[in-house]
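Peer 1: build me a model from this:
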Amino acid sequence: MTHSKRSDALSLHPDRLFSSSPDKRALASALYQQVKDLPIISPHGHTDPAWFAGNARFSDATELLIKPDHYVFRMLFSQGISLDQLGIKRRDGQAVETDNRKIWRCFAEHYHLFLGTPSRLWLDHVFAEIFALDRVLCAETADLYFDSINAALATEDFRPRALFERFNIEVLATTESPLDELPHHRSLRDSDWDGRVITAFRPDPVVDPEFEGFADNLATLSQLSGEDCQQWQGYLAALRQRRRYFKEMGATSTDHGHPTANTADLSASDCETLFAKILSANFSAADAELFRAQMLTEMAAMSLDDGLVMQLHPGSFRNHNAQVFAGYGRDKGADMPMRTDYVSALKPLLDRFGSEPAFSLIVFTLDESVYARELAPLAGHYPCLKLGPAWWFHDSPEGMRRFRQQTTETAGFYNTVGFNDDTRAFLSIPARHDVARRMDCRYLAELVADHRLTENQAAELIVELSYSLAKRAYKL
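Peer 2: Here you go, the predicted model:
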């Protein structure tokens, strides 16, 4: 199949994503007008804090919109375009494409691949709303886009802090390893800029025995903390110390990207025995899984002490493509969803902390089959538990609708935490929040049309879903 090089007009319909039913569309549109200009709460993501600390200009369209965004290059890779062609750096330092205009042209020529995807929604929003482009990206317009975007990025209005303010972001959280000394967050804390960029504590490199470099990571943790991480109690003390440091740098949450939601509650002596086995490097996959499970419970105990909100993002088979991982490293678009159990997996942790009102656990899933069967009933009972929004592969219009349809009747709205964008692509943040707000407006309009909500109730709820729930859930 060939694709025309002729570019269509680029315009964003004001009622996009709303119902085709005139009455429901009018209700959704009215709700949307109440929240479209609310500040953005972005409590979990992966943007680079150096952007905001240094406030240097973004270099060009390719570096900003393609290379950081695995949603973009995973689609291109699926169609036979190598990561080398897209300029993604190799671990071994071998040469890759360095001509960013050529990379952009490749992207433009294949932009039709994104039709119907959330990436297309986000990118078209960025192109139309942020860069005021009025023709669809394709081979014909590739150079126009590249030059127009680059010209904009060279101006003061497109520096990171100016965009942060233009996007009306109230607070943005990045995510860092406990081995990170957080120099950029320290710089931001000490600056006179009013923008609020905070960190989140992601301990995976030092709590997952199968994380690459785990032994070296523990040695670094010992150096940073001054604690002996070859001893169980010293190891726990080091983690507590790093959590305190992250809180000083603004953190209100932790984040845990485990392969499963398994938790454990071992005795102190069993913990010491298991830790010694892990340190010996003579452990099985089952030992590693048990250690991760125990560490989730240990992290929950620490959260009860220090008040950090705990996030659990399980169910991803990380780095599924061994060749891509070997050549390019983590986070290169090869992570895949897996079936995930929560009812049995979380029980040891919930037996200890499930009824603690001072403890807060936000759970995400890539397994939609558990929404109604497991997650909504759990969140609808345990005071500590809240449901994170439709995540990653389900951060999409249909994914958001399925989430609301399958969780609301059991968990309600107030056992969810609004929306977070979880993105590395800074310019997509307003687009992602706009999609979430529109889809929640659509869902609430359906409930009003079915006479399950009044218009006043829907008006109150849409502010909660768009802004207030996230702010409260993440203690912001």
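
Peer 1: from here on, contacts and neighbour counts on C-alpha atoms
Peer 2: Noted.

Peer 1: can you tell me how far residue 132 is from residue 430?
Peer 2: 15 Å (C-alpha to C-alpha, to the nearest Å).

Peer 1: tell me which of those two has more neighbours.
Peer 2: More crowded of residue 132 and residue 430, by other C-alpha atoms under 10 Å: residue 430, with 24 against 14.

Peer 1: the more buried one reaches residue 166, doesn't it?
Peer 2: No: here residue 430 lies out of contact with residue 166, judged by C-alpha atoms under 8 Å, at a distance of 9.8 Å.

Peer 1: residue 238 is in what secondary structure piece?
Peer 2: helix 232-248 (DSSP states H and E).

Peer 1: list the buried residues in that helix.
Peer 2: 232, 234-247 (16 or more other C-alpha atoms under 10 Å).

Peer 1: can you check stretch 153-169 too?
Peer 2: 153, 158-161, 163-164, 167-169.

Peer 1: just the ones in strands from these, please.
Peer 2: In strands, judged by DSSP state E, the following of these are found: residue 169.

Peer 1: ok, so of the buried residues of stretch 153-169, who is nearest residue 65?
Peer 2: residue 153 (11.8 Å; C-alpha to C-alpha).

Peer 1: here is the second sequence; please produce its structure so I can put it next to the first one:
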Amino acid sequence: MSKPLNLHEDRLFPTDPVQRGVARRLYGEVANLPIISPHGHTDPEWFATDTPFSDATSLLLAPDHYLYRMLYSQGVPLEALGVGSRKGASPADPRAAWRLFAGHMRLFRGTPSAIWLNHVFAAVFGFDVALEAATADFYFDRIGELLATPAFRPRALFERFNIEVLATTESPSDELVHHQAIRDSGWRGRVVTAYRPDPVIDPEHEDFWVSLDRFGRLSGQDISFWNGYLEAHRVRRRAFMAAGATSTDHGHPSAATADLTPVEAEALYHRILDGVWSKEDAELFRAQMLTEMARMSLEDGLVMQLHPGSFRNHNANLYRSFGRDRGADIPQATDYVRALKPLLDRFGAEPGFSLILFTLDETAYSRELAPLAGHYPALKLGPAWWFNDSPEGIRRFREQTTETAGFYNTVGFNDDTRAFLSIPARHDVARRVDCGFLARLVAEHRLDEDEARELAVDLAYNLAKQAYKLAGPPP
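Peer 2: From the prediction side, this is the model:
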């Protein structure tokens, strides 16, 4: 007999009955608010073409490194899960991959992935039995049937999920044709881009030279010298803004920033171009470019995001076979106080500049990040991210940052996902956990309930919209 699938109405709320009652009331104020998704990695082509998704594996399993990294850790090869490699698309049969996934569902017990998946299965597809080996084919067939209907095409799901705005992330060497197609189509869904210049800023990025060549050609600038390279960034940033961008994003190994003189910066740039750079030069170049990006944000108003602290592609053998972003990125300790000082000395008090900081190093929350954001007008704290966007991670973030930075030096929640159907599930988790945290403050008489109601709405909706400058109607 199949195990039932139930989404308990009080999931993630406090167990204390008084706090649970407050949390229920607060959640009632935010449960149906529109979703602001200001940073993520969904594919804009989905919304440009509105082509139906093909099957459960290609939609839910193959793009989601949260899922297949867990399976890989238990000896399941990525080749069998529909994950593409450097050789091209996976040869795995989608149904066989789904059966393999379903047979390992026990691995996700207690994880945020289980919460997100069950929300998708129950709330989006209407399942009332759990996914397991015995129900794998039932799930695969039913999902396939639904995906073939108009109600499950990308734009229809976007509207059903009540997404007010969704930001994707593209490289400066991307021509943004899908964003142009979305605008030309007349569809009213608001899908914007974000400027992610890592491939043309990081000499250690495997696509650096190819991306740099395209970057120069797309910008129409002579990037063989420093000022031409900087102007190319300004040109491409303007193109991204025309495609709706309100932010930039930087996924550097560290939070290091630098403030070189123009002569020093140009000399460093030429060492990079000449291929005579060291690892220290690569780090210094990334550091200088964060300061240059901050300078440009002050000029054009784009909000700047910094996502440091991931040791990317840690599994060298997997990287050689499958490429980047295959679940082998590992958090590492990150310094912010000293690393950010050169940038903050220049722009930390500038009223027209905004930098949103993220971390994978939770030890930095109360020691560094909250005190920094609680002082510098330009700084805001991004939400618990990647490995930390779990119920416990969101609670730890609130517990360790609120005392020093408060709520209004944070920016609400963003889902940062490639898994489109998990967006409402992730926002629901954040709203429930935040309501539970606020309920505890109410029960401890640290907040009045009317203050908590206002805060719940701000955390779920207003802060992200304000921080990412997303006010106004769709373009």
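
Peer 1: give me the TM-score for this pair.
Peer 2: Here the TM-score for the pair of chains, by TM-score structural alignment, normalised by the length of structure 2, is 0.98; 470 aligned residues with a C-alpha RMSD of 0.8 Å.

Peer 1: export the buried residues of stretch 153-169 of structure 1 to JSON lines and tack on distance to residue 298 of structure 1?
Peer 2: Below are these laid out as JSON lines (distance: C-alpha to C-alpha, whole Å):
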{"residue": "153", "distance to residue 298 of structure 1": "45"}
{"residue": "158", "distance to residue 298 of structure 1": "43"}
{"residue": "159", "distance to residue 298 of structure 1": "41"}
{"residue": "160", "distance to residue 298 of structure 1": "37"}
{"residue": "161", "distance to residue 298 of structure 1": "37"}
{"residue": "163", "distance to residue 298 of structure 1": "39"}
{"residue": "164", "distance to residue 298 of structure 1": "36"}
{"residue": "167", "distance to residue 298 of structure 1": "38"}
{"residue": "168", "distance to residue 298 of structure 1": "37"}
{"residue": "169", "distance to residue 298 of structure 1": "33"}
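
Peer 1: now the strands for the stretch 101-250 of structure 2?
Peer 2: Assigned by DSSP state E, counting those that start in this stretch, the stretch 101-250 of structure 2 shows strands spanning 163-167, 191-192, 247-250.

Peer 1: outside of the longest one, which residues touch it?
Peer 2: Outside strand 163-167 of structure 2, the residues that touch it by C-alpha atoms under 8 Å, 6 or more residues apart in numbering are 34-41, 189-194, 245, 470.

Peer 1: compared with structure 1, how much does that strand deviate?
Peer 2: Compared with structure 1 after the fit, strand 163-167 of structure 2 shows a mean deviation of 0.2 Å (mean C-alpha distance after the TM-score superposition for structure 1).

Peer 1: counterpart of residue 274 of structure 1 over in structure 2?
Peer 2: Under the alignment (TM-score structural alignment), residue 274 of structure 1 maps onto residue 268 of structure 2.

Peer 1: just give the closest residue to residue 97 of structure 2, not the sequence neighbours.
Peer 2: residue 81 (4.7 Å; C-alpha to C-alpha, 6 or more residues apart in numbering).

Peer 1: quick one, what contacts the equivalent of the one you found over in structure 1?
Peer 2: Using TM-score structural alignment, the equivalent of residue 81 of structure 2 in structure 1 is residue 86. Contacts for residue 86 of structure 1 (C-alpha under 8 Å, 6+ apart) come out as 66-67, 73, 96-97, 103.

Peer 1: and residue 86 of structure 1, which of the three is it?
Peer 2: On the three-state scheme (DSSP: H, G, I helix; E, B strand; the rest coil), residue 86 of structure 1 is labelled coil.

Peer 1: do the same with residue 453 of structure 2
Peer 2: Reduced to three states by three-state DSSP, residue 453 of structure 2 is helix.

Peer 1: can you pull out the helices in the stretch 251-400 of structure 2?
Peer 2: Applying DSSP state H, counting those that start in this stretch to the stretch 251-400 of structure 2 gives helices spanning 262-274, 279-300, 316-322, 341-347, 364, 370-373, 391-405.

Peer 1: if you compare those helices, which one is most tucked away?
Peer 2: helix 370-373 (a mean of 22; mean count of other C-alpha atoms under 10 Å).
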